[in-house]
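Undergrad: Using only what follows, build the 3D model:
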Amino acid sequence: MKVLKGYVRNKARPEGCIAACYLADECVDFSNKYFKQSVEVVNSQQRNEEYQNDVILEGRSISSETSVELFDDVLENAHRYVLFNTSEIELDSSVEGYSELLKWLANGPRKNAMSYTGYVINGKRFHTKSVEKSTQNNGVAVDATTLCRSSVKDKSQVMDVVAYYGVLQEIILLDYYVYQLPIFKCDWANVRNGVKVEEGFTLVNLHQSQSKFVREPFILASQAKQVFYTRENDTSNWYVVLKAPPRGFHDLEMYDENYDDTLVSNENISNAVEDVDESDELTYAKTRL
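TA: Below you'll find the predicted structure:
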């Protein structure tokens, strides 16, 4: 009763004073309990932030996992691409011995792997094409060095950087026993006649035959750059390539302005770049940057 009497400020309206003060105390008590469970603003985690993981080398999954068994040819192509694009296998005469990662890479991955429909890497959120979402996150681009020639009549071949555009079909987490490495399986547009530049915009044809990349559909998840496709018109097979920062991305220092130039570079790519013949000797000449 002493506490309730202390609430009375207006003796003409004691009931109202007690009710108002009691309600204020309850609000303060509830707020204190709420803030104890909250995260401080300075320590809040970004939506596309990666978590430290000693097993998964890059990124983190954002979907449920599905166990899959890879066919021998798929496993061989995926493992070969990992070896050709991992700095650990580069020879360095000044370094004695080898790293623990190199040891397990040489051992090869298991046939059983994990498949996901969503993944966060390099501050970007990717989803496979099979995921029906209002936000499009399955567009992928990668810069690769490849053997090419300026025309069909040109017999000399040179190494050049070419931008490849595709759609993410599957996210696979290769299991190297101790380490796990994410790779993206994509459908790639044909750079010979499926990519062109018109009025400063890069256009890709995502409906052309993509049999050329059947044996090499993979890239490392860390190599993927996110792009968005918007259809030229309702009847066209061509899509305009757009590059935009992820939702909530405001750190200008992390923004790669040079990458925007890549999307509109190679203005003569539709008629000036001709890939070499797809012989076994040159199938894996292409290396992503």
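Undergrad: going forward, measure contacts and count neighbours with C-alpha atoms only.
TA: OK.
Undergrad: Can you point out the buried residues in the longest helix anywhere in the chain?
TA: Longest helix of the chain, by residue count under DSSP state H: helix 14-36. Neighbour counts over helix 14-36 (16 or more other C-alpha atoms under 10 Å) mark 17-18, 21 as buried.
Undergrad: for stretch 179-195, same thing?
TA: 179-191, 194-195.
Undergrad: before we move on, what about stretch 126-134?
TA: Buried, per 16+ other C-alpha under 10 Å, within stretch 126-134: 126-129.
Undergrad: Return the distance of residue 246 relative to residue 136.
TA: 11 Å (C-alpha to C-alpha, to the nearest Å).
Undergrad: which residues of the stretch 1-150 of the chain fall in strands?
TA: Remark: strands assigned in the stretch 1-150 of the chain by DSSP state E, counting those that start in this stretch are 60-61, 66-69, 112-116, 118-121, 124-127, 139-149.
Undergrad: before we go on, could you also do this sequence so I can check it against the first one:
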Amino acid sequence: MVEDNCADKSYPNWLQSLAHGPMVKVTSWPIYFSRGYIFHTHDYGKERKTANYGVCVKGTVSSGLSDEPDFYGIIRDIIELHYHGPVELKVVVFFCDWYDSTSGRGIRRNKSGIIDVNVTKRYGKYDPFILASQADQVCYVPYPRVTRKREQQWEAAIVIQPRGKVLVDGNLDFTAMQSENDSPIINVDSVEVETLTNLHGQVEDLDDVNVNDESGSDDEDGNSDIEVTDEDSE
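TA: Predicted coordinates for the structure are as follows:
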């Protein structure tokens, strides 16, 4: 006889709240900060100098195809869902309009390797919601000096780096540069020089030059000791 012990199992409070579903009342925001990005809705940001309403989501491989394209779109609304329960669970989702993700018709890769998006083509299926944690930010930039109407439909999707994040090449060596020159002192043989030629072509005999150990260096630096007489002190 097999006993059912499901009634004895305990589940975390957040999972129970999630299973009960969200409240009917939600909160809508024009701005949301997530993962180093500042997202705006299209209506809020379309007249601003910075366009923070573009989003990109990595394509899933549910169909078994490893080369499924990414999805590009704009944020129409930022919705915060509230759930019943003691933990007061909240989930933020983006309501988005998606561009056509078909290669060659909705998106393409230009010669520089940048993704272009046809902003006149829309995604055919109704799938507007994504989690805020899924979204990467992009900025759609039109090409200047485009005369053909067909080319005016394409805009470059520039990927925005999150604030506070620095991209570092994994092959970089962070060893201090001066450590490469930390070689031991090498003793070299002395070289005897009898004459020197200055910039004017005049030859100077080194035998006539007096070299002093410490006083000579002080004289050159202008730090030689000065004897003060009684008259000077007065």
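Undergrad: Please convert the buried residues of helix 14-36 of the first structure to a markdown table, extending it with distance to residue 36 of the first structure.
TA: Output for those, formatted as a markdown table (distance: C-alpha to C-alpha, whole Å):
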| residue | distance to residue 36 of the first structure |
| --- | --- |
| 17 | 29 |
| 18 | 28 |
| 21 | 23 |
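Undergrad: among the strands of the stretch 1-150 of the first structure, which is the most enclosed?
TA: Of the strands of the stretch 1-150 of the first structure, the one with the most neighbours on average (mean count of other C-alpha atoms under 10 Å) is strand 124-127, at a mean of 23.
Undergrad: average offset between it and the second structure?
TA: Its matched residues in the second structure lie on average 0.5 Å from strand 124-127 of the first structure after superposition (mean C-alpha distance after the TM-score superposition for the first structure).
Undergrad: helices and strands around that strand, which ones?
TA: strand 118-121 (3 or more C-alpha pairs under 8 Å, 6 or more residues apart in numbering; DSSP states H and E).
Undergrad: who does the strand it packs on touch, helix- and strand-wise?
TA: By 3+ C-alpha pairs under 8 Å, 6+ apart, strand 118-121 of the first structure packs against strand 60-61, strand 124-127.
Undergrad: Tell me the counterpart residues of it in the second structure, please.
TA: Counting by TM-score structural alignment, strand 118-121 of the first structure pairs with residues 31-34 of the second structure.
Undergrad: contact partners of that stretch?
TA: Stretch 31-34 of the second structure is contacted by residues 38-41, 78, 132-133 when judged by C-alpha atoms under 8 Å, 6 or more residues apart in numbering.
Undergrad: just curious, which of the residues you listed is nearest to residue 157 of the second structure?
TA: Nearest to residue 157 of the second structure, judged by C-alpha to C-alpha, of the contacts of stretch 31-34 of the second structure is residue 39 at 15.7 Å.
Undergrad: Would you mind measuring from residue 56 of the second structure to residue 205 of the second structure?
TA: Distance, residue 56 of the second structure to residue 205 of the second structure, using C-alpha to C-alpha: 77 Å.
Undergrad: show me what contacts the equivalent of residue 164 of the first structure over in the second structure?
TA: Alignment note (TM-score structural alignment): residue 164 of the first structure maps to residue 71 of the second structure. Going by C-alpha under 8 Å, 6+ apart, residue 71 of the second structure touches 56-59, 98-101.
Undergrad: shouldn't residue 166 of the first structure be in contact with residue 137?
TA: No - with contact defined as C-alpha atoms under 8 Å, residue 166 of the first structure does not count as touching residue 137 (11.7 Å).
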